[in-house]
Structures are given as C-alpha cells and as structure tokens.
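Asks: what shape does this take:
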Amino acid sequence: MDNEPTGLLLAHRAMLRDLDRLAELTDRLTAARTGRKRATAIAGYLTDLCDSIHHHHSAEDEVLWPVLERSAGAHVDLTELTDDHAVLDPKLARIRAGAAALAATHVVPAELAADLADLRDTLREHIADEERTIVPLIKQYVSDDEWNRVETAIRRRGAKMSFEVPRILAVCTDDELAETRREGGIPVALMIRLLPLPFKRRESLVFGDSR
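Replies: So this is what the prediction gives:
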C-alpha cells in the first residue's frame, strides 16, 4: 500500500497559512476602527476558518481514527492526538467570540491576534506530530479502497467548498493540482474553474494588499 493522503496534507497547509496571515493582520489592526464592510468580511472569514478547523478535526476523530485503529491495530495510539483535538475547541470558541465582537463594533479586539497566534502555534505542533505519526500509518496499513471511502465520508460531512477549494488551490504544487484534477473528475474541475474568482474578491477585502 502506498497511499499519499494529499488532501489531508493540503488541508493542514491551508490552515497554517491562514492562521499566519490572520494573526499578522489582526495584530496590525488591533484597536483601530475598521470600516463596517471590511470588519464584517474579516469576522466572516474568521468564522469560516473556525468552522473549517472544527470540521477537519472532528472528521479525523469520527471517520479517520476508527479506520486507523481497525487497520493498524496495536501499531497506532491516537490518545495524544485526540486530546489535542479537545484542546482546540475552547481556542476556536475564543476566536469566534473575537470575530463576533469585531462584527459588532468594527474594532479588532486586543486579544484576537494573540488568540490566533496561540491557535496557530498549537496547530503547528499538533500537525507536525500528526504528519510524523499518522501519515506513515495511512500509507502502510490503509488500503486504496478504504482511503477512498474515508475521503468520501469526509466530503459528505458538508464542508463549505466555496471556502475550502480556493484555499487548497493556493497551497497546491503543480503536481498536487494535477493529482487533484485527475482524482476529482468533472465536479472538481468545475469548482477549480468557478470558485477562485469570487474568493479572490473576498480575500482582497479581508487582507487588502497583504496576502
């Protein structure tokens, strides 16, 4: 077996990219009044990112972990990674609260940048652990058919594709993009064609020139 869990790796990469640039953005804007339209856009982006991260780690807990435990048996111990996921929820709640305050007042709360940097640092360490331990197990013990079922089950959990797809495209290498097109068929090809332009307009409003 030689599965390459490209989608998992790209999701990790997109999360960390967003957390880096949002921590920098909110630090720069802290305590400064922001226009209503931009404040609403930043708050909406933060909320979508929190939803995306929660969707990702809950899908690992509920879909991927059981497959790994069944396939790898005694070779896998997911306790520490599951505990890490439990730590994420209160951190996401703080960022959601900061986003709500920003949308209501049009002022970036002083603690929001620190909360984003804290979440980024937590996820950076967690992702490094996960990729070091879990990815080799997937490649060794999970069959191609089983991995396809995992990816299908995760897609059916209802991620917001207008948010996910353009962010994934932004961190793809040319080879990864070719693989994504090949495996995704016509539906993915259509999303790749149609979703980036409106998302670029959204990014422009959120990040301005610092993307």
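
Asks: C-alpha from now on. contacts and neighbour counts both.
Replies: OK.

Asks: Three-state assignment for the residue at the greatest distance from the centre of the chain, please.
Replies: No residue in the chain sits farther from the centre than Ala74, which is 29.0 Å out by C-alpha atoms, centre = their mean. Going by DSSP: H, G, I helix; E, B strand; the rest coil, the secondary structure assigned to Ala74 is helix.

Asks: next: Arg157.
Replies: coil.

Asks: equivalent analysis for the one 10 residues further on, please.
Replies: Following three-state DSSP, Arg167 is assigned to helix.

Asks: now the spatially closest residue to it that is not a sequence neighbour: which helix or strand?
Replies: If the residues on either side of it in the chain are set aside, Arg167 comes closest to Ala14, at 5.9 Å by C-alpha to C-alpha, 6 or more residues apart in numbering. Counting by DSSP states H and E, the element that carries Ala14 is helix 6-29.

Asks: want to put them side by side, so please do this one too:
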Amino acid sequence: MADVRDMYMAHANLRREISLLPKLVEGVAPGDTRRAEVVGAHAELVCGVLHQHHEGEDLLLWPRLAERGGAEAEAVVPVMEAQHHAIEGANAEVSRLLPGWRATAQGGVELAAAFERLRAALIEHMAMEESEILPLAEKYVTAAEWKQMGEHGMRATPKKHLPVIVGMTMYEGDPEVIKGVLAEAPLPVRLLMPIIGRRAYAAHAKRVHGTATPQRFSTAAR
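Replies: This is a model prediction of the structure:
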C-alpha cells in the first residue's frame, strides 16, 4: 500500500515557502522592481507547485478514498475538497495581484495580506490532511496509485524548473524518503538529481531568501 511519507516532505516544502512569502513581499521597497521580479518569479513558481500538488489530489486521491473509504472517508473528503476550493480562491487572488506588483513594486501591502490568507488556509488544510487523510491513504490506496500523484506533478512541471523544485522539496526531506522517491528513476537521475537539486535550490534560496538555508517549518508528524 501507499508509503505516504513523501507527502510530509511535500507539505514541509509548501509550508516553508508560502510561510516566508508575506515577509519577502513586505521586504521589497516600493519601486524596487529588480527585487520585486526576483521575489515575484519565486512566488509564481511556488504557487504553481501548490496548484499542481492539489490538482493531483483532486484527480487521483479524493475519488479513490470516497469510493473505498466508507464512513471514514465520507466524514473528511468533502472537507478536504472544500478546503481546496478555498485555497484555490486565495491562490487566484495572489495570482491576480502578483503581476502588477512584480512589474511596479507597488501594492506590496495588499499582496502580502493575500499571501497571509493563503498561508493560513494552507496550514489548516495540511494539518488536517496529515492527521485524517494520510492514515486513510495507507489503508485504501496502493503504492502504484500513490505514485501517480507524483508523476502528475512531474509531467506538469517545466523541465527548466525541475532541479530547483526537486532541491526545494528535498531541503527538509528525510534521506530515506528521498531515496525511495527516486528508487525507480534511471540510475543517472538517482545519482545526480539529489546533488543537482540541492545546489540549484541553494543558489535559488540565496537569491530569494538571502541565505542558502532558509528557516524551516517542518511538521513534527511522521
């Protein structure tokens, strides 16, 4: 059955990057379009990862749990779906505000507030998903079906962004979980992607966060 530990790794990534975004936006001086472009490009990347992550769950996880999980799933899957709608609404608001701020570095207070609303909705959702959904996935979803969600995200990711996203996700990842995720990849990918990904994210984080080791927001649950 599904080994759900990679979901904690994905959540740690989203929790960290989205939690840091309000202050990143607030830290851009009005009119500093060069810095706004750096932060804005990063924000667009992270919001895209979030959208793809939730799209995979909408398509491949909720229907299976609803079909197989009986009363256990009936009590929680509709809540998950409603939370996804709320998060997508918050993400859409960010996406509406982001291009103008990115081009002009004006309106940062409004954008930072929108990111804070997105952060709050996401934190609540991920906590419930970890406590309620992942135990159900371990019971009702096969390993092959679970893997399809990761494959969905990979297909939707532009190849030029892949090293940074892999490194971003690995930043707080358990080495054993990372090894498992890469287990079926071709040998060169298994050997090189952890190195390339970590280097790519370190450079990216230094440019965006001012450090190659930004603050961690890992959940204690495993």
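
Asks: what sits against the alignment partner in the first structure of Val38 of the second structure?
Replies: Residue-level alignment of Val38 of the second structure against the first structure, with TM-score structural alignment as criterion, gives Ala41. Contacts were defined as C-alpha atoms under 8 Å, 6 or more residues apart in numbering; by that measure Ala41 of the first structure touches 202, 205-206.

Asks: would you say Tyr45 of the first structure is within a helix?
Replies: Yes. With three-state DSSP as the criterion, Tyr45 of the first structure is part of a helix.

Asks: state the distance from it to Ser143 of the first structure.
Replies: Applying C-alpha to C-alpha, to the nearest Å, one obtains 36 Å for the distance of Tyr45 of the first structure from Ser143 of the first structure.

Asks: equivalent analysis for Val87 of the first structure, please.
Replies: In this structure, Val87 of the first structure and Ser143 of the first structure are separated by 31 Å, where distance is defined by C-alpha to C-alpha.

Asks: quick one, which of the two is more surrounded?
Replies: Taking other C-alpha atoms under 10 Å, Val87 of the first structure and Ser143 do not tie; Ser143 has more neighbours (15 against 12).

Asks: isn't that one up against Pro5?
Replies: No. Counting by C-alpha atoms under 8 Å, Pro5 is not a contact partner of Ser143 of the first structure; they are 11.6 Å apart.

Asks: between these two, what contacts are shared?
Replies: Common contacts of Ser143 of the first structure and Pro5, defined by C-alpha under 8 Å, 6+ apart, are absent altogether.

Asks: returning to that earlier point: same check for the contacts of Ala41 of the first structure, but in the second structure.
Replies: Taking both residues aligned by TM-score structural alignment, their matches' C-alpha atoms under 8 Å as the threshold, the shared contacts between this structure and the second structure, drawn from the contacts of Ala41 of the first structure, are 205-206.

Asks: reformat the contacts of Ala41 of the first structure as CSV; add secondary structure.
Replies: Written out in CSV, the entries for those read as follows (three-state DSSP):
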residue, secondary structure
Arg202, helix
Leu205, helix
Val206, helix
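
Asks: tell me the contacts of His54 of the second structure?
Replies: Residues near His54 of the second structure by C-alpha under 8 Å, 6+ apart: His84.

Asks: aligned partner of it in the first structure?
Replies: Counting by TM-score structural alignment, His54 of the second structure lines up with His57 in the first structure.

Asks: what helix or strand does that match sit in?
Replies: Using DSSP H and E, His57 of the first structure sits in helix 36-59.

Asks: quick one: the match of His54 of the second structure from Val63 of the first structure, how far?
Replies: Using C-alpha to C-alpha, one obtains 10 Å as the distance from His57 of the first structure to Val63 of the first structure.

Asks: cool, Asp20 of the first structure as well?
Replies: Asp20 of the first structure is 28 Å from Val63 of the first structure, where distance means C-alpha to C-alpha.
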